[in-house]
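>>> Here you go, sequence then predicted model.
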Amino acid sequence: MNLFADIRALVVAELQALMAAGVLPAGLDLAAVAVEPPRDAGHGDMATNAAMVLAKPAGMPPRAIADALAVKLMEDPRIAGADVAGPGFLNLRLEPAAWHGLVRAVLEQGTAYGRSTLGAGRKVNVEFVSANPTGPMHVGHVRGAVVGDALARLLAYAGWDVTREYYINDGGAQVDVLARSAYERYREANGLEPEIREGLYPGDYLIPVGEALKAKYGDSLLDKGEQYWLTDVRDFATEMMMAMIREDLAALGVQMDVYSSEKALYGTGQIEAAIKALRDMDLIYEGVLEPPKGKEPDDWEPRVQTLFRSTAHGDDVDRPVQKSDGSWTYFAPDIAYHYNKVQRGFDELIDIFGADHGGYVKRMKAAVAALSNGRVPLDIKLIQLVKLWKNGEPFKMSKRAGTFVTLRDVVDEVGADVTRFMMLTRKNDVALDFDFDKVMEQSKDNPVFYVQYANARVNSILRKAREAGLDVRDTSLAGSVLTSLTHPAELEMIRKLAEWPRLVEIAAKGNEPHRVAFYLFELASDFHGLWNRGNDDASLRFLQEDQSISQAKIALVRAVGVVICAGLGILGVTPVEEMR
């Protein structure tokens, strides 16, 4: 049940009736007609912009349209009032029975309440994390992993067919550096002093790799030139790093559907095929780029390169795909990888990138637009930095990693649920402060605690109701007589529940899972407020002498718990039933 969508359908139906009756011109486009919560709750339960958006195409004053629509809407038993305000906004008030029906729908549908068919089964690929397989994931990867996984959960909840994908960056020079670093740990495992020179990875996490290499090769690789061992050690170390990354992701509650290798694109003809596809569209040419901004003429060496005409698809400049020496640029395999996704039949692509990839957005979108003939949209979400704090000071070092705080450091310190929720308390393109002390506080200033406390409070009320002899099964609560839920505070609580299906669709349309975390905090705040008001107003207490009234109030409480659990499910957070 989506009450906002239901009332919008009513508004559209009445507008169509007015067109059929000749009150409005026929053929008006109603796509922009919306029904939303009013900016001021005192104005009503819902508001529609119908008269404002139709006035110009209809050639009529907006108030005239609003007046005619208000008369028609008042014929529906759900509508208690339809008031025209200002130049033509139409504010609606619903009968209490409409709100009571919503509580019943939540209890009947359970956590399916709010699920949507918006995605219509379209196939969407969400690529996220994609960390270099050279070491443990750091705290920046944590945020990208949480955002990507929560987004995948959100889209699935809203009707998309979702594939989670990890792109293994194992085709560049960094994996050679990994091999050389692992080789030094191999020498160490054989009793020699490792030479962790500048440019190598210094973290202790490579010690087990060195030991595993010794177990496999003994001392047979010692004192040999790297031409004899580089490939084998690189593949061995990469595999061990990916096993560690998979374990770290699992600790965070993230499971990938597909792991794709950059290295697998080389020597298989896939890069060549992607570039040929662009060449066939006359989007590949040989040319010389202008010097980058800020470069002096004597500091710039013009050279002929193979270029992608990305400006034909919205980029600022054309981009090189092949260097003058014939080797591919970093961009070329990324083009091939996204071409592979297009060929796999995805209807939409989403990439979750680190903030340092901002310059990559336009060129990647241009490539996908070209290779899919504009059929497949690509949305790229940039993840801003996470600043860690502990004991009031910046928290920066991890001995195991060598230079940074790892994903496991964070999860081991505060748990996966706290980590996941907190990583979604800001929009992805805004920097986030993660304070190890504050995220464990039991206060309203800690949003994850506040939401979990609301769910625990729901379960506490249900336990007390059960002890009082009430039947608190969802089926029984859904059959309760709810007409006693008339207090403005109770109706306001139900209005917040009514926003959930609409919020899901808004968040899914914008690929913005943080909206779910924001909504849950607001819902929890409203529920705590309702509970607190019962301290002063006995009529708002959830257990009353009249058992039927208690049953109705408990039904509302349980409905709040259902929506909190549904929202936490999207965030990948386990609901807490009891605070300890």
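Ah, there it is. The structure displayed is predicted, hence computed values, not measured ones.
>>> Every contact and neighbour count from this point should use C-alpha atoms.
Fine.
>>> Which residue comes closest to residue 494 once chain neighbours are left out?
Here the nearest residue to residue 494 in space, its sequence neighbours aside, is residue 99; by CA to CA, 6 or more residues apart in numbering that works out to 6.4 Å.
>>> how close does that neighbour get to residue 277?
As for residue 99, its distance to residue 277 is 56 Å (criterion: CA to CA, to the nearest Å).
>>> dump the residue contacts of the residue nearest to residue 494.
Shown here is residue 99, whose contacts under the criterion CA atoms under 8 Å, 6 or more residues apart in numbering are 491, 494-495.
>>> Of the residues you listed, which is the nearest to residue 559?
Proximity of the contacts of residue 99 to residue 559, judged by CA to CA, is greatest for residue 494, which lies at 8.8 Å.
>>> residue boundaries of the helices in the stretch 101-250 of the chain?
Using DSSP state H, counting those that start in this stretch, the helices of the stretch 101-250 of the chain run over 139-157, 174-189, 207-217, 226-251.
>>> Point out the other helices and strands that the first one packs with.
What it means is helix 139-157. Under the contact definition 3 or more CA pairs under 8 Å, 6 or more residues apart in numbering; DSSP states H and E, helix 139-157 sits against strand 123-127, strand 161-168, strand 348-354, strand 378-383, strand 386-390, helix 407-414, helix 488-509, helix 547-571.
>>> Relative to residue 136, which of those is closest?
In this view, the helices and strands packed on helix 139-157 are compared for proximity to residue 136 by CA to CA, and helix 407-414 is the closest at 7.4 Å.
>>> following that closest one, which helix or strand comes up?
Beyond helix 407-414 on the C-terminal side, the first helix or strand identified by DSSP states H and E is helix 416-422.
>>> Which helix or which strand is home to the residue nearest to residue 494?
Counting by DSSP H and E, the element that carries residue 99 is helix 96-109.
>>> this is the comparison structure:
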Amino acid sequence: MNLFADIRTRVIACLDQLVADGTLPGGLSTANVTVEPPRDPAHGDMATNAAMVLAKPAKMNPRAIAEALAAKLLADPQVATAEVAGPGFLNMRLVPSVWQEVVKAALTDAAYGRSGLGQNRKVLVEYVSANPTGPLHVGHTRGAVFGDALARLLDYAGYDVTKEYYINDGGAQVDVLARSVYLRYLEAHGQEVAFPDGTYPGDYLKPLGEALKARVGDAFVDKGEQFWLQEIREFATEAMMDLIRADLAQLGVTMDNFFSEKSLYGTGLIEKAIAELDEKGLIYRGVLEPPKGKMPEDWEPREQTLFKSTEHGDDVDRPVQKSDGSWTYFAPDIAYHYDKVQRGFDQLIDVFGADHGGYVKRMKAAVSALSDGMVPLDVKLTQLVKLYKNGEPFKMSKRAGTFVTLRDVVDQVGANVTRFHMLTRKNDAPLDFDFDKVLEQSKDNPVFYVNYAYARVNSAVAKASAFATVDDATLAGADLSGLSDTAELTVIKTLSEWPRLVEIAARGHEPHRVAFYLYDLASDFHALYNRGNDDPGLRFVQEGDVETTQAKIALIRAVAIVISQGLGILGVTPAEEMR
């Protein structure tokens, strides 16, 4: 049940009637006709922009359209009032039985809020994709939470979702990792070592040094790189990926696929992708303009193999092969996305860190070119996270050496709190994460406030069960006509927005909207709860009055069900009770 979609269908049916009786001309598009909550709840339950949207193509006064539409809508048994406002907006109030059906739907329909929006289209969400050179840090944490919540949201909205991690194991940074592990290996053999600039000095590599010693003994001691670099590189990469998988598991994140960058080299995949672009006339030999701003001292004009990315929306063409014949870092990324397109996905989503902002247009251009514009790529950037504790910036992890790890955060506050708080801001907005405030038991802490609502419902249900039957099927059959107080109706109306909110969030790839909605729903619930302190008739449990209690418990059970569904999208387990 999607009440807003249902009322919109009724509005469109009334517009069709107006066309049929000659009030409106035929051939009008209703694609932009919406039914939404009014900005001011005092104006009604729902509002439609139909008259405003159709006035120009119909060559009619919008108020005249709105008045004719209102007359048709008043014949609908679900519409109590339909009033024209301003230049032609139409505000509607619905009959009470409509709101009762919302509660019943939430109680009995396991798919309440779920959507067929995605029509089972295949979507690949690539996220985290951190270099396998160490544990995940707090920046990766935000990307992991956002990507995972987005994947869950899209699945909830009817898409066929695949979650993928791209292992950056083909570049020079993995050689640096191998050299760093080798130093820890020598250290395990009792040697004094120093870590040159550019290596990884974190304590997390000490166990790898010991493990390598146990594996090869002293075979690599004081040997040149040619004897050990490749083997240690593979050994270290595998060990780091095991660490990263364990870190993600701590956060409740699992991937469907892990794709190795290394698999692109020596297999012809890069060559095939570039050849595909060449066949489309998008590869040429040329010299790029010098970079804008301060001229690098080592810059010199030289002929390279370039991709005509400007033909697909980029600012400048991009090199894919250097003058010496080696591939640029962009070439394997093109090949990887070519592989995504070839796997038959209908849409691609990449979740990158804030430092990848300059990479968005070229990647979109590549996918547009490779798919002939048929496969959209949406790149989501996650902004930085600033950590605080006791009002002070949180210091770096000694174990990591240079940064705060994902495990540092989860160990401090838990996975549920971490995930929820990471979604209390839009992905492209900076986020402050205060270890004290995210554990604070107050209205200002959305994690607590939403969980408190869920726990309060459970407490009331348990109390009511002492004298009334309170399973969901029984509650759905209760007489709900007594749920007429303004505070009760406010809760129901917020519940009715859940299916609509899911579709809005899924279309915009914005899982933070779910967190915002849950806070609003919890606020409405707590307001109703607090009203019961002053008005005993609004209390959820009416001792000795089974029917009234069942109606009120039905309402708050619907709240708990929706909160549970929303938290599930965020990857958060609801708190059954608060201590």
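That came through, no problem. Since this is a predicted model, take the numbers as computed values, not measurements.
>>> quick one on the thing from earlier: can you redo the contacts of residue 99 of structure 1 as JSON lines with neighbour count and distance to residue 78 of structure 1?
Below are these laid out as JSON lines (neighbours: other CA atoms under 10 Å; distance: CA to CA, whole Å):
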{"residue": "491", "neighbour count": "17", "distance to residue 78 of structure 1": "15"}
{"residue": "494", "neighbour count": "20", "distance to residue 78 of structure 1": "15"}
{"residue": "495", "neighbour count": "18", "distance to residue 78 of structure 1": "14"}
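>>> compared with structure 2, how much does the helix holding residue 99 of structure 1 deviate?
Here helix 96-109 of structure 1 is compared with structure 2 after superposition; its mean distance to the aligned residues, by mean CA distance after the TM-score superposition for structure 1, is 0.6 Å.
>>> that older thread, quick one: which of the contacts of residue 99 of structure 1 hold up in structure 2? List them.
With the contact criterion set to both residues aligned by TM-score structural alignment, their matches' CA atoms under 8 Å, the contacts of residue 99 of structure 1 that also touch in structure 2 are 491, 494-495.
>>> With distance to residue 93 of structure 1 as extra columns, can I get those residues in TSV?
Conversion of those to TSV gives the following (distance: CA to CA, whole Å):
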residue	distance to residue 93 of structure 1
491	12
494	14
495	11
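>>> just these now: which is nearest residue 51 of structure 1?
Closest to residue 51 of structure 1, out of all of those and judged by CA to CA, is residue 495, at 23.9 Å.
>>> Disregarding residues adjacent in the polypeptide, which is nearest to the counterpart of the closest one in structure 2?
For residue 495 of structure 1, the aligned position in structure 2 is occupied by residue 493, per TM-score structural alignment. Nearest in space to residue 493 of structure 2, with sequence neighbours left out and distances taken as CA to CA, 6+ apart, is residue 99 at 7.2 Å.
>>> do residue 535 of structure 1 as well
Of all residues not flanking residue 535 of structure 1 in the chain, residue 541 sits nearest, at 7.5 Å (CA to CA, 6+ apart).
>>> Just give me the match in structure 2 for the one you found.
With the correspondence set by TM-score structural alignment, residue 541 of structure 1 lines up against residue 539 in structure 2.
>>> hmm, back to that, output the helices of the stretch 101-250 of structure 1 as TSV; include the columns distance to residue 273 of structure 1 and mean neighbour count.
Below are those laid out as TSV (distance: least, CA to CA, whole Å; neighbours: other CA atoms under 10 Å):
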stretch	distance to residue 273 of structure 1	mean neighbour count
helix 139-157	29	25
helix 174-189	25	24
helix 207-217	36	18
helix 226-251	26	18
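>>> closest to residue 331 of structure 1 out of those?
Closest approach to residue 331 of structure 1 among the helices of the stretch 101-250 of structure 1 (CA to CA): helix 174-189, 15.8 Å.
>>> Outside of that closest one itself, which residues are in contact with it?
Applying CA under 8 Å, 6+ apart, the external contacts of helix 174-189 of structure 1 come out as 132-134, 193-196, 199-202, 206-207, 209-211, 213-214, 222, 230-231, 233-234, 237-238.
>>> do that again at 6 Å, thanks
Outside of helix 174-189 of structure 1, the residues that reach it under the criterion CA atoms under 6 Å, 6 or more residues apart in numbering are 134, 194, 200-201, 206-207, 210-211, 233-234.
>>> can I assume residue 267 of structure 1 sits in a strand?
No: under DSSP: H, G, I helix; E, B strand; the rest coil, residue 267 of structure 1 falls outside any strand and is assigned coil.
>>> can you tell me how far it sits from residue 370 of structure 1?
Using CA to CA, one obtains 24 Å as the distance from residue 267 of structure 1 to residue 370 of structure 1.
>>> out of these two, which sits in the more crowded spot?
Regarding residue 267 of structure 1 and residue 370, a neighbour count based on other CA atoms under 10 Å identifies residue 370 as having more, with 21 against 9.
>>> got a list of what the residue nearest the centre of structure 1 touches?
The geometric centre of structure 1, computed from its C-alpha atoms, lies nearest to residue 151 (CA atoms, centre = their mean), at 2.8 Å. Contact analysis of residue 151 of structure 1 by CA under 6 Å, 6+ apart lists residue 513.
>>> repeat that for 8 Å
Contacts here follow CA under 8 Å, 6+ apart; on that basis residue 151 of structure 1 touches 508, 511-513.
>>> tell me the residue furthest from the middle of structure 1?
Farthest-from-centroid check, structure 1 (CA atoms, centre = their mean): residue 223, 49.6 Å.
>>> Under the alignment, what does it map to in structure 2?
In structure 2, the residue paired with residue 223 of structure 1 according to TM-score structural alignment is residue 222.
>>> Quick check: end-to-end length of stretch 531-538 of structure 1?
As for stretch 531-538 of structure 1, its first-to-last residue distance stands at 11 Å under the measure CA to CA.
>>> In that stretch, which residues are buried?
Going by neighbour count (16 or more other CA atoms under 10 Å), the buried part of stretch 531-538 of structure 1 is residue 531.
>>> can you list contacts of it?
Stretch 531-538 of structure 1 has contacts (CA under 8 Å, 6+ apart) with 540-542.
>>> Compute the distance from the centre of that stretch to the centre of its chain.
Average the C-alpha atoms of stretch 531-538 of structure 1, do the same for its chain, and the two points are 36 Å apart (CA atoms, centre = their mean, to the nearest Å).
>>> Now do the helices in the stretch 301-450 of structure 1.
Counting by DSSP H, counting those that start in this stretch, the stretch 301-450 of structure 1 forms helices over residues 331-343, 361-371, 407-414, 416-422, 447-467, given from the N-terminal end onward.
>>> Comparing the fourth one with structure 2, how large is the average distance?
Relative to the matching residues in structure 2, helix 416-422 of structure 1 has an average distance of 0.3 Å after the fit, by mean CA distance after the TM-score superposition for structure 1.
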